[in-house]
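# predicted model follows, preceded by the sequence.
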Amino acid sequence: MINRVIWIVLDSVGMGALPDADKYGDIEANTIGNVSEALGGLNIPNLERLGLGNIEGIRGVKMVENPIGCYGRFAEMSNGKDTTTGHWEMVGIYSDKPFPTYPVGFPKDIIEKFQIAIGRKVLGNKPASGTAIIEELGEEHIETGNPIIYTSADSVFQIAAHEQVIPIEELYQMCEIARNILVGEHAVARVIARPFVGKPGNFTRTANRKDFSLVPPHDTLLDNLKNKGFSVMAVGKIEDIFSGKGITEAIHTKDNMDGVDKTLEYMQEDKKGLIFTNLVDFDMRWGHRNNYKAYGKGLEEFDARLPEIIDAMKDTDVLIITADHGCDPTTEGTDHTREYVPFIAYGKKLKNNVNLKTRKTFADIGQTVADIFDVKPIKNGESFLELILKK
């Protein structure tokens, strides 16, 4: 019997362009492969031992003879390449239309409604790098008290504010207001609070970021687990991605290594169910900033922590490692990239060296987890539990 699944999402760690990547301008994308080649290789022996290098179509990772894990690559069935779309598909939500994006900023009527509701003017209202826009407008923001509004190639409405100018709770209230305005055709995937501190020329974003996502349109694997009495423990931004729906307890994190620490802390508890972790630095700190060197280092740092995770596993645990999309830091753009994602599963109850090849949807992962716990099936997924479970 499997009592617990530890599911870790390496945010944006894709492994090669999907067949329809040309529609997204991503035909050259290959996050793992391009990072590895740019660095002359990656030192990730633990991921390789689990089977990462044996996945169909992967580049830049060493293959081993007898991996101890089960492995494969997964295609995204939904239309889109963002965090919300990827995570939602994993647990049973198919998104047929991409969330709206705003390459020239938000419409005048949206901004006017927001300004009236918060009682302030806004600065910015354009696509921008988060670090660049606070350097550009941070001083004016301090002088005027007006929040900085910006977006990106993703479906996001981001509000940046200095913590000493607009306190955190007020910033969160502004995000709630924006979330209520951004509905219908303007229902962006996420409204994000982006607080920062410091002085002009030396601004720093803080760990008090908070995402205000759309509420999932129907129950998912998480709800099905919760409704049957299992724990659903969310680490990192998982709680935000699902607006708390289907979550029994949650903890936010300041960086990847803190995310690993918090995952290990949950693993020390004797609760049956799901530990669902998102490690966001790959995406937020390195992918979007085209920092392939830090990206590669981050993969190596995660790999170095894997023995701790494996040693902490009970015989009735299963570890899943995957991603939600790509964000190739070697490409010219800073957007997410439309890619396959790698999949690894390991546990004493699972077979070794099972090649799942290429699966057509992320939802297969969620349906497999649903089968493990014998809960209500999710939409669109096909379980592969029989292929990987020891008899």
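Perfect, thanks for sending it.

# drop to CA atoms for contacts and neighbour counts, all remaining ones
Fine.

# burial measure for residue 45, as a count.
Residues lying near residue 45 (other Cα atoms under 10 Å) number 18.

# next up, the contacts around it.
Shown in contact with residue 45 (Cα atoms under 8 Å, 6 or more residues apart in numbering): residue 303.

# how near is it to residue 185?
46 Å (Cα to Cα, to the nearest Å).

# again with residue 302
Taken as Cα to Cα, the span from residue 302 to residue 185 is 39 Å.

# mind checking which of these two has more residues around it?
Shown here are residue 302 and residue 185; by other Cα under 10 Å, residue 302 has more neighbours (18 against 8).

# secondary structure class of the more buried one, three-state.
Assigned with DSSP: H, G, I helix; E, B strand; the rest coil, residue 302 falls in the helix class.

# quick one: contacts for it?
Taking Cα under 8 Å, 6+ apart, one finds 256, 257 in contact with residue 302.

# isn't residue 33 up against residue 16?
Yes. Between residue 33 and residue 16 there is a contact at 7.4 Å, judged by Cα atoms under 8 Å.

# show me where the stretch 201-350 of the chain has its strands.
202-205, 210-213, 231-235, 249-251, 273-279, 317-322, 341-346 (DSSP state E, counting those that start in this stretch).

# how about the ones you listed, which one is nearest residue 176?
Judged by Cα to Cα, the one of those that comes nearest to residue 176 is strand 210-213, at 7.2 Å.

# how about the strands in the stretch 1-150 of the chain?
Counting by DSSP E, counting those that start in this stretch, the strands of the stretch 1-150 of the chain are 4-10, 70-74, 123-127, 148-151.

# structure two is appended below for comparative analysis:
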Amino acid sequence: MNAERRALVIVLDGVGCGEAPDTAAYGDLGSDTLGNVARVAGGMETPNLQRLGIANATVVPGLPPVEHPIGGHGVMLPRSAGKDSTTGHWEIAGLHLAAPFPTYPQGFPPAVIEAFAKATGRGVVANSVASGTAVIADYAEEQRRTGAWIVYTSADSVFQVAAHEDWIPLEELYRACEIARAQLVAPHDVSRVIARPFVGERGQWRRTPNRRDFSIAPPGETLLDVLQHAGIPRHGIGKVDDLFAGRGIAAQHTTDNAEGIQAIQSWLETAPRGFCFANLVDFDQLFGHRNDVPGFRGALEAFDRALPSLLAALKEDDLLFITADHGNDPTTPSTDHARERVPLLVAGARVRGGSLGVRDTFSDLGASVAHWFGLDWRGRGTSFLPELLHA
């Protein structure tokens, strides 16, 4: 076991890079988040991702491949059923799902809503498939008047509860979401219950950074369990702990990508050893779901500008992996996640730049992390370290 090493996985939430073999089955033909953003935006200024090999791994309009990329580069195909953050992160960590989490295109059944209302002592309004900003605009005044929860869902497997922070205390909102999480068991075992607090007045409602996700617990062993059993420290940044129901990892919650990148930099500069699992959510939450192409491009360029500092902080026995959990193409009519393959970039002093090809599953990344720490892997995936490292 090589317990003194470090590994960092950065998930660019929603930054897929093209169709997977089964994209048509999900209704997402034509989705290519990274490529379409670059095409519609007229190119991107991402020279550091380019140096690592992003354009060698996948076609990025306006960004040519480089002759000698410094990173390992490839793409990974999704094998778990579904296209949500929980499924994607679980697959990275070696756990596959045979069936997708349930979704509710007509809203939740009356029995589900009635049980939630009874247990929380408040009524429910909306119960529809809706944009988070639109549903708040439509129902905020009714919440002010009645004290009812605003409950809604999307094309993803989520039970979302919105509440104005001045009318319903945050702790009550979080407690209500915990109640919903406990109630939502099979066949209504949604992937996540999400607290969506907001503030403001009519015409100026805005969601706050106090969102919290309450995920269903992983049904099997994950990379985080393996690392925990081996005594290797694990640190999360962003919503990672929520996606694993707090099992095997605690996380520093961040308000945006900038704070997340700052937290990553701090971990690199201070952590003596261990594993860091970071999620940068702005790509998905702020830009993909809102079909905001300029915003998406700007977030990618901001991450690229931060890369040199992160790379400079890597020690000799560090590996940095950059990937995604699904797509969320802001150029398509849909505002929801897309079934896409995801990029794979790997950097470190011991990395031999070159192609890692098309990986059969996201789980190859988790298997490689376990291999890096010298651990036996009992999950899905095949390590690509032999293809990646100098002898």
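Good, I have the coordinates. Keep in mind that what you see is a predicted model, and the values were worked out from it rather than measured.

# redo the strands of the stretch 1-150 of structure 1 as TSV? Include mean neighbour count and distance to residue 250 of structure 1.
Output for those, formatted as TSV (neighbours: other Cα atoms under 10 Å; distance: least, Cα to Cα, whole Å):
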stretch	mean neighbour count	distance to residue 250 of structure 1
strand 4-10	23	14
strand 70-74	27	27
strand 123-127	20	31
strand 148-151	24	27
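
# of the ones you listed, which is nearest residue 344 of structure 1?
strand 70-74 (4.5 Å).

# post-alignment, that closest one versus structure 2, mean distance?
Compared with structure 2 after the fit, strand 70-74 of structure 1 shows a mean deviation of 0.3 Å (mean Cα distance after the TM-score superposition for structure 1).

# quick one: that strand to strand 341-346, angle?
160 degrees (axes from the mean of the first three to the mean of the last three Cα atoms, to 10 degrees).

# matching residues in structure 2 for strand 70-74 of structure 1?
On the basis of TM-score structural alignment, strand 70-74 of structure 1 is assigned to residues 72-76 in structure 2.

# same check on stretch 193-207 of structure 1?
Residues 195-209 of structure 2 are matched to stretch 193-207 of structure 1 when aligned by TM-score structural alignment.

# buried sites along that stretch?
195, 196, 197, 198, 199, 205, 207 (16 or more other Cα atoms under 10 Å).

# one more: stretch 93-100 of structure 1?
Quick answer for stretch 93-100 of structure 1 (16+ other Cα under 10 Å): 93, 94, 95, 98, 99.

# in contact with the closest residue to residue 307 of structure 2 other than its chain neighbours, which residues?
Spatial nearest neighbour of residue 307 of structure 2, chain neighbours left out: residue 48 (6.6 Å); criterion: Cα to Cα, 6 or more residues apart in numbering. Contacts were defined as Cα under 8 Å, 6+ apart; by that measure residue 48 of structure 2 touches 304, 305, 307, 308.

# what do you get if the cut-off is 10 Å, keeping everything else the same?
Residue 48 of structure 2 makes contact with 54, 70, 301, 303, 304, 305, 306, 307, 308, 311 under the criterion Cα atoms under 10 Å, 6 or more residues apart in numbering.

# which of these count as buried?
Members of the contacts of residue 48 of structure 2 classed as buried by 16+ other Cα under 10 Å are 54, 70, 301, 303, 304, 305, 307, 311.

# which one is the first one nearest to, not counting chain neighbours?
Going back to what we said before, that points to residue 54 of structure 2. Closest to residue 54 of structure 2 by Cα to Cα, 6+ apart is residue 73, at 6.6 Å.

# against structure 2, where does stretch 141-157 of structure 1 fall?
On structure 2, the counterpart of stretch 141-157 of structure 1 by TM-score structural alignment is residues 143-159.

# ok, the residue nearest to residue 54 of structure 2 to residue 387 of structure 2 distance?
From residue 73 of structure 2 over to residue 387 of structure 2 (counting by Cα to Cα), the distance is 11 Å.

# identify the contacts common to those two.
What both residue 73 of structure 2 and residue 387 touch, as defined by Cα under 10 Å, 6+ apart, is the set 353, 354, 355, 356.

# for the second one, which non-adjacent residue is closest in space?
To tie it back to what came earlier, the one meant is residue 354 of structure 2. Using Cα to Cα, 6+ apart, the nearest residue to residue 354 of structure 2 is residue 72, at 5.0 Å.

# ok, now which ones touch that neighbour?
Residues counted as contacts of residue 72 of structure 2 (Cα under 10 Å, 6+ apart) are 52-54, 56-57, 321, 344-348, 351-357, 384-385, 387-389.

# tell me the spacing between the residue of structure 2 positioned farthest from its centre and residue 12 of structure 2.
Going by Cα atoms, centre = their mean, the residue of structure 2 most distant from its centre is residue 145, 35.3 Å out. In this structure, residue 145 of structure 2 and residue 12 of structure 2 are 39 Å apart, going by Cα to Cα.
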